[in-house]
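Chemist: sequence unknown, structure follows:
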């Protein structure tokens, strides 16, 4: 069965290896089997910060990462370039309550790590904005991590309520969970490009080595794979396993009494070897390639959004004429 898939990233900085194993690799597989839309969510950057930062540079960085990993058979587009998509936010907000938004666990986490002086109203609309992102193209399959499941549930609620109140316009989307374990940051917290604890896809060999050498481990010399008791060590073993195709337990047994230094040397070599072709490809790309991709993707996304908004207006009784 062919699905319409919506996925994407906020352009707050270059993408990292957690993105790759958590979602990007899955997009590469999906693009040949389904209709895939990849959103550069530039409007959502101001959700949890007062200023968008270097939004143009970050957008170019994200799209270069997409092209370097091999996303080619997809519609890559910018949030800000599709105003019809954002018009869906108003009717969608009427379908959820304030209390439903306030108790969303993902919103609570974003608020906790927000860099805003005060929490904006936009923060609480974040899940509804994501619903508009998914439903504008009639997305019915959304690749997400476990931390994003509450947002998908909001989208499902909005789709059902719109269909019941007005007309059956939208599919009720399903989440597609990655089989890859959630990678932690090198400081033991959530891996995030904004928290400075991640290895960027575009990082050089030396930058990668420096980051991994600073990674948090523990005081035990013998290396074992025990995610509950030794989460930081297990995280490094998981990264090495993903890059080499080996089981983390086998890698731990091989290192044995070599300690954290031997573990980190192995992880450095594994990461640099795995991502070398992607980094080489990225260096061969130019900003003009990004412009070409976004020009075509933005036009395609707008065509789809115009049709969907027209259906919504018809269903709600706002449209006039044929």
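Modeler: Right, received. Where do you want to start? What you see is a predicted model, and the numbers here were worked out from it, not measured in a lab.
Chemist: drop to CA atoms for contacts and neighbour counts, all remaining ones
Modeler: Noted.
Chemist: isn't there a helix covering residue 192?
Modeler: No. Under DSSP: H, G, I helix; E, B strand; the rest coil, residue 192 sits outside any helix and is assigned coil.
Chemist: and it, what is it in contact with?
Modeler: Listed by C-alpha atoms under 8 Å, 6 or more residues apart in numbering, the contact partners of residue 192 are 185, 198.
Chemist: I'd like to know how far it sits from residue 39.
Modeler: Counting by C-alpha to C-alpha, to the nearest Å, the gap between residue 192 and residue 39 amounts to 18 Å.
Chemist: Put this next to the first one:
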């Protein structure tokens, strides 16, 4: 039985944090079941950071180390940097000739991100940012992927990809499948200060965190501000530590919440327990990172070999696309 094909990727805009781990764990499972292409989407990074490129090469390598530490195996999946496969850009250009402008303007995240980043002084009123969902469509369809792992918030992007495929197949001839969504549940973890986890807020726990950094970030987690003494009744609903315990101490979570409400367990004790749970998760990742970094040239080798494999598959698609269009 022929395996289905999957494309997924991440933008190398900074260190990955533990909020990314559930996505990577899903990718590791999928590499056993599908023909998987995993792209380090450096062109996509330029859509919001076109003027901040000094760390992009470093970020690509750091992201790759995190992927390998999480369990991605280049013998089981194709790992590559998007910019090393020019067929992505060629297919994006081809799609841009026939995709209505209104399709891009209606993407739910477009206006919201323009406004939000505008408040931070970032101007992303650019052709590239408007067209990034179309580049995503090209990323997926250049491998004729028939499935894409996504969260619910990404479904509009995938539906645009399906519409682009449908329109091309109607205008010319059937070349592309309409990829289905593989809905995945992502662990929604807040930053240590309760806000969205973001490197801009300095509130993340990175996948590369050592024991000292991990302990520091757990100790910095916001707890119930109304609780002064250990024996005071607490409100776990306003506690960041509680959100993490709901995931990492799920079997004991309700008992911990009850003890908190009764003042039978203190915030320091809760943080110590959470640190131990996170350290159990982080320690194997840390060890695998060290093993990867001991191999000189290994990262470059993976990206080189991955790009060769990706270009071969993408070129086969583009030959059919050119023939269909008649150029």
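Modeler: Perfect, I can see it now. What you see is a predicted model, and the numbers here were worked out from it, not measured in a lab.
Chemist: Quick TM-score on the pair, please.
Modeler: After superposition, the two chains reach a TM-score (TM-score structural alignment, normalised by the length of the first structure) of 0.88; 311 aligned residues with a C-alpha RMSD of 2.2 Å.
Chemist: Residue 225 of the first structure: what's it in contact with?
Modeler: Listed by C-alpha under 8 Å, 6+ apart, the contact set of residue 225 of the first structure reads 233-234, 237, 248-249, 252.
Chemist: Ignore what I typed, I meant residue 206 of the second structure.
Modeler: Taking C-alpha under 8 Å, 6+ apart, we find residue 206 of the second structure in contact with 15-18.
Chemist: Can you list the residue ranges for strands in the first structure?
Modeler: Residue ranges of the strands in the first structure, as given by DSSP state E, are 4-9, 35-40, 75-78, 141-144, 174-177.
Chemist: Residue 301 of the second structure: neighbour count?
Modeler: Taking other C-alpha atoms under 10 Å as the criterion, the count of residues near residue 301 of the second structure is 11.
Chemist: From residue 86 of the second structure, how far off is it?
Modeler: To residue 86 of the second structure, residue 301 of the second structure is 19 Å away according to C-alpha to C-alpha.
Chemist: what does residue 304 of the second structure give?
Modeler: Taking C-alpha to C-alpha as the criterion, residue 304 of the second structure is separated from residue 86 of the second structure by 14 Å.
Chemist: name the helices or strands packed onto the helix ranked longest in the first structure?
Modeler: What stands out as the longest helix in the first structure, according to DSSP state H, is helix 287-316. With contacts defined as 3 or more C-alpha pairs under 8 Å, 6 or more residues apart in numbering; DSSP states H and E, the packing partners of helix 287-316 of the first structure are helix 55-69, strand 75-78, helix 83-87.
Chemist: any idea which of those is most buried?
Modeler: Ranked by mean neighbour count under mean count of other C-alpha atoms under 10 Å, those are led by strand 75-78, which reaches a mean of 23.
Chemist: Just give me the mean distance for it relative to the second structure.
Modeler: Compared with the second structure after the fit, strand 75-78 of the first structure shows a mean deviation of 0.4 Å (mean C-alpha distance after the TM-score superposition for the first structure).
Chemist: which residues in the second structure does that strand align to?
Modeler: Under the alignment (TM-score structural alignment), strand 75-78 of the first structure falls on residues 78-81 in the second structure.
Chemist: Translate residue 57 of the first structure into the numbering of the second structure.
Modeler: Aligning on TM-score structural alignment places residue 57 of the first structure opposite residue 58 in the second structure.
Chemist: Residue 212 of the first structure: which of the strands of the first structure is closest?
Modeler: Using C-alpha to C-alpha as the criterion, the shortest distance between residue 212 of the first structure and those is 24.2 Å, found for strand 4-9.
Chemist: Report all helices and strands that that closest one contacts.
Modeler: In terms of contacts (3+ C-alpha pairs under 8 Å, 6+ apart), strand 4-9 of the first structure is packed against strand 35-40, helix 121-135, strand 141-144.
Chemist: which residue numbers in the second structure go with that strand?
Modeler: Equivalent residues of strand 4-9 of the first structure are located at 5-10 in the second structure, counting by TM-score structural alignment.
Chemist: same thing with stretch 139-154 of the first structure?
Modeler: The aligned range for stretch 139-154 of the first structure in the second structure is 145-160, by TM-score structural alignment.
Chemist: Can you name the residues that contact the closest residue to residue 81 of the second structure other than its chain neighbours?
Modeler: With C-alpha to C-alpha, 6 or more residues apart in numbering as the measure, residue 40 is the residue that lies nearest to residue 81 of the second structure, at 4.7 Å, once sequence neighbours are left out. By C-alpha under 8 Å, 6+ apart, the residues touching residue 40 of the second structure are 9-12, 60, 63-64, 79-82.
Chemist: if you set the cut-off to 6 Å instead, what comes out?
Modeler: With contacts taken as C-alpha atoms under 6 Å, 6 or more residues apart in numbering, residue 40 of the second structure has the following neighbours: 9-10, 81-82.
Chemist: cool, and residue 39 of the second structure?
Modeler: Taking C-alpha under 6 Å, 6+ apart, we find residue 39 of the second structure in contact with 9, 80-82.
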